[in-house]
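# Sequence below, structure please.
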Amino acid sequence: MAEGEMADADTEPAVQPGQLSVVTTATHGIRVLTLAGEIDRDTGQTLRQALDASGTPRPRIVVDLSRVTFMDSTGINIFIAAHHSLTEAGGWKRLAAPTEAVMRTLQIVGVDAVIDCRDTLRQALSN
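Prediction:
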């Protein structure tokens, strides 16, 4: 996909319960990870690999959570670790469009005060 284009979310395959799908695109130099499914101990490695920006100078990542149905402490820990790594590399990460259940989890543990959370993907991609 050319830079500046976004994947059509309606063309993504359905995700089986207990699985996590990650679709990676880029727009305006920002890597966009569109997640679908569950983030837990069994799917954490998939998310960890998708967030890895080793060797990328000043990485910028937006994580679209609009299709995430469940997230436990595994996801919280991965997001915090990635936040620290990206910040140390001079970059940033934003979380976009979390579902109500995911946002509640982020708020309960205070992640929304540490990591920039936006209501929509469009907001997360803007300055």
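
# use CA for all of it now, contacts and neighbours both
Will do.

# Now do residue 1 against residue 31, distance only.
Residue 1 is 12 Å from residue 31, where distance means CA to CA, to the nearest Å.

# the more surrounded of those two?
More crowded of residue 1 and residue 31, by other CA atoms under 10 Å: residue 31, with 20 against 10.

# this one as well, want them side by side:
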Amino acid sequence: MADTDELAGPERLSVSSALIDGITVVTVRGEIDHHTADPLRQALTPPDGAAGPRTVADLSGVTFMDSSGINALIAAYQAHGEGGRLRLAGIRPPVLRVLQLVGVDALIPCYPTARQALDA
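I've put the predicted structure just below:
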């Protein structure tokens, strides 16, 4: 998989992906809201028919997330199915607090760093 980079919305969300050790790592920077959630959703959704997709979302560059981002994460988790896995990494405290309030951290495993998520 080649690196990709997409900018979206007025906050200029940056979403890039790379294949590391057979795992798709999606690196996200900026604010995730109603105007910028679609590129995140697209980047985290595995291709149709992918067997056992494995994805790490590196959110260390995310400074804000609203319910649109939460919905994108839940949709991506569901798209991975039983044989796949989605991990979140590097979540800043204010964003992590939002994920904890709605219980996303109990649904999708969260790790301090992308390396730890890759090794899990």
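
# circling back to that earlier point, anything in contact with each of residue 1 and residue 31 of structure 1?
Common contact partners of residue 1 of structure 1 and residue 31 (CA atoms under 8 Å, 6 or more residues apart in numbering): residue 25.

# how about the lengthiest strand in structure 2, which residues of structure 1 does it hit?
Ordering each strand of structure 2 by length in residues (DSSP state E) puts strand 54-65 first. The aligned range for strand 54-65 of structure 2 in structure 1 is 60-71, by TM-score structural alignment.

# OK, contacts around the aligned residue in structure 1 for residue 76 of structure 2?
With TM-score structural alignment as the matching criterion, the partner of residue 76 of structure 2 in structure 1 is residue 82. Counting by CA under 8 Å, 6+ apart, residue 82 of structure 1 touches 48, 51-52, 93.

# Wait, residue 50 of structure 1 touches residue 22, no?
Yes - contact status for residue 50 of structure 1 versus residue 22: in contact at 7.3 Å, counting by CA atoms under 8 Å.

# Could you tell me which residues touch both of the two?
Common neighbours of residue 50 of structure 1 and residue 22, using CA under 8 Å, 6+ apart, are residue 33.

# Spatially central residue in structure 1, please.
Centroid check for structure 1 by CA atoms, centre = their mean gives residue 63 as the closest residue, at 2.3 Å.

# can you pull the contacts of that residue?
Neighbouring residues of residue 63 of structure 1 by CA under 8 Å, 6+ apart: 32-35, 93-96.

# Neighbour count, distance to residue 124 of structure 1 and secondary structure added to these, as a markdown table?
A markdown table is the format used below for the contacts of residue 63 of structure 1 (neighbours: other CA atoms under 10 Å; distance: CA to CA, whole Å; DSSP: H, G, I helix; E, B strand; the rest coil):
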| residue | neighbour count | distance to residue 124 of structure 1 | secondary structure |
| --- | --- | --- | --- |
| 32 | 26 | 10 | strand |
| 33 | 22 | 12 | strand |
| 34 | 22 | 12 | strand |
| 35 | 22 | 15 | strand |
| 93 | 26 | 9 | strand |
| 94 | 21 | 6 | strand |
| 95 | 23 | 7 | strand |
| 96 | 24 | 6 | strand |
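
# Right, I'll call it a day here.
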